[in-house]
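J.: Model the following, please.
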Amino acid sequence: MKSVPNPLPGYYPPSYRRIIERSRHEKKLLIYSQTSQTIWQPIFDAFTARYPWLTDVRATNFGTSAVYERYYSEAATGTSPADLLVSSAPANWADYASRRIAAAYRSPEKDRLPGFAEVLPGVWAFSVDPVVVLYNRQTLTPDLRPKGITSLASLAEARPSRFRDKIGSTDPSNAYGYAVNHAYTSNVSGGWQTFDRVLPFSHAEHSSGTLVEKVASGEYDFAINISGATVVPLAEASAGLLGWSYCEEGTVVVPRAISIVKTAPHAGAARLFVDFLLSEEGQAAAAAGGLTPYRPGVRQDHTDSLQDIQRKLGTSRVHVCRYELLPPKTQDAYLHRWEQALR
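T.: Next up is the predicted model:
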């Protein structure tokens, strides 16, 4: 049996060779994903360099809900070609876990990772993307550029006519928006009080793309509770148009997760891919695509790691968003309070 191009870590069991051999006969992998090809490409390049016989590795770019709905519909008829699901929507993952359709697999990388790595049974975090504030550097003088949502609230209150209707926010009525807003108000000291101050100046949008477009055009000066994985690369490439900031009062980081489904037609390749994503090499490749690695000690220069964010803000001000399925009444009450704050 030919070995892989680079030797496996010594802590991998000898039986792992059987997974590798199985993948040689599968040759492909299909991921139902909400993640862009720009993010995936460095990961796929590094993965296929390690396992060059996997010549057909592909990922979709579905909407968040479509990742799950497409798979559920196909699985009900026994015809799904998907091997893995990828998303950063905590409530959707909690519902997925309750259906018990994740393949049971314990990655040999687990003991080298923080305790939250397996966020739910069979669901593995492979990045933790920070939720940030985006702003337009051309419409704002340096003294009006915030360092978080609390800072932004003070700026807006000091110039109410200037900033009325100039703040965009991720809508909590969708899965991602609810998760990040709820995580902020649940974990950041005075979170609801800050929202009560800033939301009267805000409009909610359903997509990050809309928020980015409106900030770039100047329709909004700011956008809050938006994924850093989406906006930080855009801001860095905007030739000075866009700026961004963590929330100094407390930054939420959202696990972007992956799961092998029980019906995976290429289960060997799927296991290799999960383990690669969780390895040092895979975490560095994820960083090259703009994601936030969380495995300690990963060598990369592309973006802040979780440990970098913790050093900048303090560990107590970095909050990992939990994957939990909340009762509809709880969500309805949250949305009602949000709408009241908008006034």
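J.: From now on I want contacts and neighbour counts done on CA atoms only, so please keep to that.
T.: Fine.
J.: Can you tell me the SS state at the residue nearest in space to the middle of the chain?
T.: A centroid search over the chain (CA atoms, centre = their mean) returns Arg256, at 3.7 Å, as the residue closest to the centre. At Arg256 the chain is in strand, as set by DSSP: H, G, I helix; E, B strand; the rest coil.
J.: Against Lys110, how distant is the residue lying closest to it once chain neighbours are set aside?
T.: Spatially, and ignoring its direct neighbours in sequence, Arg256 is nearest to Ser88 (4.3 Å; CA to CA, 6 or more residues apart in numbering). Distance, Ser88 to Lys110, by CA to CA, to the nearest Å: 20 Å.
J.: contacting residues around stretch 167-177?
T.: 88-92, 178-179, 181, 201-208, 211, 220-226, 335 (CA atoms under 8 Å, 6 or more residues apart in numbering).
J.: quick revisit: what's the local residue count around the residue nearest to Arg256?
T.: Burial of Ser88 is recorded as 25 neighbouring residues (other CA atoms under 10 Å).
J.: residues in contact with it?
T.: Thr64, Tyr176, Val254, Pro255, Arg256, Ala257.
J.: Next, the second sequence, to be compared with the first:
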Amino acid sequence: MLAGLAAAGLTALAGCGPAAPGQATRAGDVRAAGREGEVVVYINNDVHEQLVADFERRFPKVKLRFVVLTARDTQARVIEEAKSGKPVADVVWTSAMDTQVKLINDGYAQTYHSPEARHLPAWARWRDQGFGMTNEPIVFVYNKTLLKPDEVPRSHAALLAALRADPQRWRGKIGLYDPERSGVGFLYLSSDTEVYPDGWALYEAMAAAQARPYVPGKPMLDRVASGEHLLAYDMNGSYADWYVRNYGPERDIGYLVPEDYHLSISRVAFITQAAPHPHAARVFLDYLMSEAGQRRLLEARLTPIRAGLGAAAPSGGRPIRVGPALLANFDQGRREALLARWRAGQASDPR
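T.: Here you go, the predicted model:
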């Protein structure tokens, strides 16, 4: 009888013990995730496909499916799915930090007290709903053939000085995200002009030099690589790194982290309020925050949010905090004021 009780006790303990390899997800969530069988993740790029094999090896009963959308399409689809009562997304994970915070604030996310969230810095967590998974610097990309090493602006101040000293040299030679049509472009404009005292002077100098605005990033980098532009301003360092590794050796382009300061963004994830597979969503979120998941992100050339993995984040970072301050970007009065000043610079006489 004692042996039977001992066996029963061990079975009960096994049922309560950790069932997620390498992460602290609660065993009940892992078992329920296996019954759900799938987790659908909306993302705004396709650099995460290599996560699939590792995640599904760890959780063979859960299929991981990514759906690649633009940040704006993701926002529209999440809202429409909630209205129709026919949700598809379990997790939304994008680099459009302000849009993510807006969706969370408007009630499209559910709360999850993740046992892995303690590994994230305070600025990357909000209300146990939004979780920043990376810590990515915003960089300058430049043409290494056309700009000699001593000509490359290595800070915002150096770029402003170069534009003022020789505006003709830079005329039409800078690309940047369009803050009117690109969500990330507006985020950068808003953050730069808040953080950098000469932010507006720099944007106005770029406008006077007829800097060209873009929505997607690749055409901008293609034009830097071809020599049509000398520099791409405010580019996600992870994307710049991917582009340089794939195209740089043959086109001789490079990137640098500005020395005076750099914005630092995080890819924010949340579980949708009506997630069809909520337990699988928890397992996936914990995987992203776990050491194993963070190492996979590092292999994908994304700067992990957890400390102590890989190279240290470059100094001078100004992290854009996951939280309510980003809601100011949706204040129509503030937004129109920022864009009006942007438009005024674009419309000014370039001479």
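J.: ok, back up a step: scan the contacts of Ser88 of the first structure and report the most crowded one.
T.: Val254 (28 neighbours).
J.: returning to that earlier point: show me what the residue nearest to the centre of the first structure lines up with in the second structure.
T.: In the second structure, Arg256 of the first structure lines up with Arg267, judged by TM-score structural alignment.
J.: is it true that Ser127 of the first structure touches Val253?
T.: No. Ser127 of the first structure lies out of contact with Val253 (CA atoms under 8 Å); the separation is 9.1 Å.
J.: Comparing the two, which residue is more hemmed in?
T.: Each of Ser127 of the first structure and Val253 has its neighbours counted (other CA under 10 Å); Ser127 has more, 28 against 25.
J.: quick revisit: could you identify the buried members of the contacts of stretch 167-177 of the first structure?
T.: 88-92, 178-179, 181, 201-206, 208, 211, 220-226, 335 (16 or more other CA atoms under 10 Å).
J.: With adjacent residues omitted, what lies nearest to the residue in the first structure that Val30 of the second structure lines up against?
T.: Matched across to the first structure, Val30 of the second structure falls on Ile20, judged by TM-score structural alignment. Of all residues not flanking Ile20 of the first structure in the chain, Gly268 sits nearest, at 6.7 Å (CA to CA, 6+ apart).
J.: And that neighbour, what's its match in the second structure?
T.: Match for Gly268 of the first structure (TM-score structural alignment): His279.
J.: Now do the strands in the stretch 201-343 of the first structure.
T.: 202-205, 222-227, 242-245, 251-260, 318-320 (DSSP state E, counting those that start in this stretch).
J.: SS state for Asn6 of the first structure?
T.: coil.
J.: mind listing what it touches?
T.: Shown in contact with Asn6 of the first structure (CA under 8 Å, 6+ apart): Arg50.
J.: What distance do you get for it to Phe47 of the first structure?
T.: Asn6 of the first structure is 11 Å from Phe47 of the first structure, by CA to CA.
J.: Ala59 of the first structure now?
T.: 13 Å.
J.: circling back to that earlier point, can I assume the match of Val30 of the second structure sits in a helix?
T.: Yes. Assessed with three-state DSSP, Ile20 of the first structure lies in a helix.
J.: residues contacting it?
T.: Gly268, Ala269, Leu272.
J.: lining up those residues with the second structure, which overlap?
T.: Contacts conserved in the second structure for those, counting by both residues aligned by TM-score structural alignment, their matches' CA atoms under 8 Å: Gly268, Ala269, Leu272.
J.: Same question for the counterpart of Glu69 of the first structure in the second structure, what's its three-state structure.
T.: In the second structure, the residue paired with Glu69 of the first structure is Ala76, using TM-score structural alignment. Of the three states, Ala76 of the second structure takes helix under three-state DSSP.
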